[in-house]
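*Asks:* The amino acid sequence is not available; the structure is as follows:
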């Protein structure tokens, strides 16, 4: 089992060093301050946070909070080691009329997110 800690854009560089020293697996970089959930875009501060983390740690960095579209995944994949998606899957299921349509919506979302990641890595 890996220790995965969350760091926020407001985390100081000194604190980043302390937190990332205890991470294994990956560092969870919160793309913005706030609660989870789909957003209209990825914060400009997300890339800056990833850059700051990579200066103090060799542990892979995954970005989450607000990732819900192919374009979001593409953007995040262009600068982070991983893309974290949560609420978008819950929304796809809960906004569906039936379990079958919810599963199809999740499958479609996965395909679109994966395409975005591949494009971002391009």
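*Replies:* Alright, I've got the coordinates. Everything quoted here is computed from the prediction, not taken from an experiment. Residues are numbered from 1 along each chain as shown.
*Asks:* alpha carbons only for contacts and neighbour counts from here, please
*Replies:* Will do.
*Asks:* Excluding chain neighbours, what is closest to the most centrally placed residue in the chain?
*Replies:* Centroid check for the chain by Cα atoms, centre = their mean gives residue 64 as the closest residue, at 2.3 Å. Leaving aside its chain neighbours, residue 64 sits nearest to residue 84 (4.5 Å; criterion: Cα to Cα, 6 or more residues apart in numbering).
*Asks:* neighbours around that neighbour, how many?
*Replies:* Neighbours of residue 84 under the rule other Cα atoms under 10 Å: 17.
*Asks:* Residue 39 too?
*Replies:* Quick note: residue 39 (other Cα under 10 Å) scores 14 neighbours.
*Asks:* Likewise for residue 52?
*Replies:* Counted with other Cα under 10 Å, residues neighbouring residue 52 total 17.
*Asks:* how near is it to residue 42?
*Replies:* 17 Å (Cα to Cα, to the nearest Å).
*Asks:* in the chain, which spans are helices?
*Replies:* For the chain, applying DSSP state H gives helices covering 13-20, 45-56, 70-77, 87-94, 99-121.
*Asks:* could those be laid out in JSON lines, adding distance to residue 28?
*Replies:* JSON lines is the format used below for the helices of the chain (distance: least, Cα to Cα, whole Å):
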{"stretch": "helix 13-20", "distance to residue 28": "10"}
{"stretch": "helix 45-56", "distance to residue 28": "10"}
{"stretch": "helix 70-77", "distance to residue 28": "13"}
{"stretch": "helix 87-94", "distance to residue 28": "16"}
{"stretch": "helix 99-121", "distance to residue 28": "17"}
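*Asks:* take a look at this one as well, against the first:
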């Protein structure tokens, strides 16, 4: 496993583990509903119990995102969001929070921007790393090199369909955590988090994972508690995006506080 001592994300997860719980990772797209509001919303998550921020980079073909997130990212693009605006947004969020900020993006925008330039600009803005959902480790040499030079976390995905070899590759290539996909298919809140998630975490443990964080489908504090019984982190996306869309930052704060309560030690 890659050394994680310089990883802000690993340290945040370890702090929650030392406290007897796990981390809550909160996702929001940058630029939704406006750039300024998305910055305020991210800071709001950080102030209401979220341990790691995951900022989505709007993309024109978000094949893994569910309808709630797709609608939000498409609105951000319609409002004129551009990749170059990500970095000052990250800088502003980092200046107002003390939790790690990672970016989730499909590979094409990074490739178009330039992998090393992207890594350097993200690091300069205070970002902690990158989640690349459509990039597999054996095709990620360019990004691995760029991220290592910039001292950024590299977060790859593991799915229930992944072979043992693919899981091992994800574990060896990742720094920060392995994004553990709880269900097959697109993102979106579900009434039950798939039981396949716990099995997948067990498989990742068997090949040496340090931090396995489960995403796709978590929408209640009870689900957070259930996931943190076997995983190191619970990733929440659609529930936060919906709250922001329907009730603004005030509603987002309420939902974040509620869901974060699932990580509290009783």
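*Replies:* In hand now; what should we look at? Keep in mind that what you see is a predicted model, and the values were worked out from it rather than measured.
*Asks:* residue in structure 2 matching the residue nearest to residue 64 of structure 1?
*Replies:* Under the alignment (TM-score structural alignment), residue 84 of structure 1 maps onto residue 235 of structure 2.
*Asks:* ok now do that match, which residues does it touch?
*Replies:* The contact partners of residue 235 of structure 2, taken as Cα atoms under 8 Å, 6 or more residues apart in numbering, are 24, 25, 26, 27, 213, 214, 215, 216, 218.
*Asks:* I'd assumed the third one was in a helix, is it?
*Replies:* No: checked against DSSP: H, G, I helix; E, B strand; the rest coil, residue 26 of structure 2 lies outside a helix; its state is strand.
*Asks:* Spit out the contact partners of it.
*Replies:* Counting by Cα under 8 Å, 6+ apart, residue 26 of structure 2 makes contact with 45, 50, 51, 52, 53, 54, 235, 236, 237, 240.
*Asks:* which position in structure 2 aligns with residue 52 of structure 1?
*Replies:* Per TM-score structural alignment, residue 52 of structure 1 is aligned with residue 203.
*Asks:* Enumerate every residue touching its match.
*Replies:* 164, 167.
*Asks:* What of residue 43 of structure 1?
*Replies:* Residue 43 of structure 1 is in contact with 31, 32, counting by Cα under 8 Å, 6+ apart.
*Asks:* For residue 31 of structure 1, see how far away it is.
*Replies:* Residue 43 of structure 1 is 6 Å from residue 31 of structure 1, by Cα to Cα.
*Asks:* for residue 58 of structure 1, same thing?
*Replies:* For residue 58 of structure 1, the distance to residue 31 of structure 1 equals 19 Å [Cα to Cα].
*Asks:* Between the two, tell me which one has more neighbours.
*Replies:* Between residue 58 of structure 1 and residue 31, counted using other Cα under 10 Å, residue 31 has the larger neighbour count: 25 against 12.
*Asks:* which residue sits closest to that one in space, ignoring its chain neighbours?
*Replies:* Among residues not flanking residue 31 of structure 1 along the chain, residue 46 sits closest, at 4.6 Å (Cα to Cα, 6+ apart).
*Asks:* Tell me how far that neighbour lies from residue 30 of structure 1.
*Replies:* 7 Å.
*Asks:* Over to residue 58 of structure 1?
*Replies:* 18 Å.
*Asks:* The stretch 1-150 of structure 2: helices as residue ranges?
*Replies:* Listed in chain order, the helices of the stretch 1-150 of structure 2 (DSSP state H, counting those that start in this stretch) span 8-18, 35-46, 67-78, 86-96, 107-113, 115-124, 141-150.
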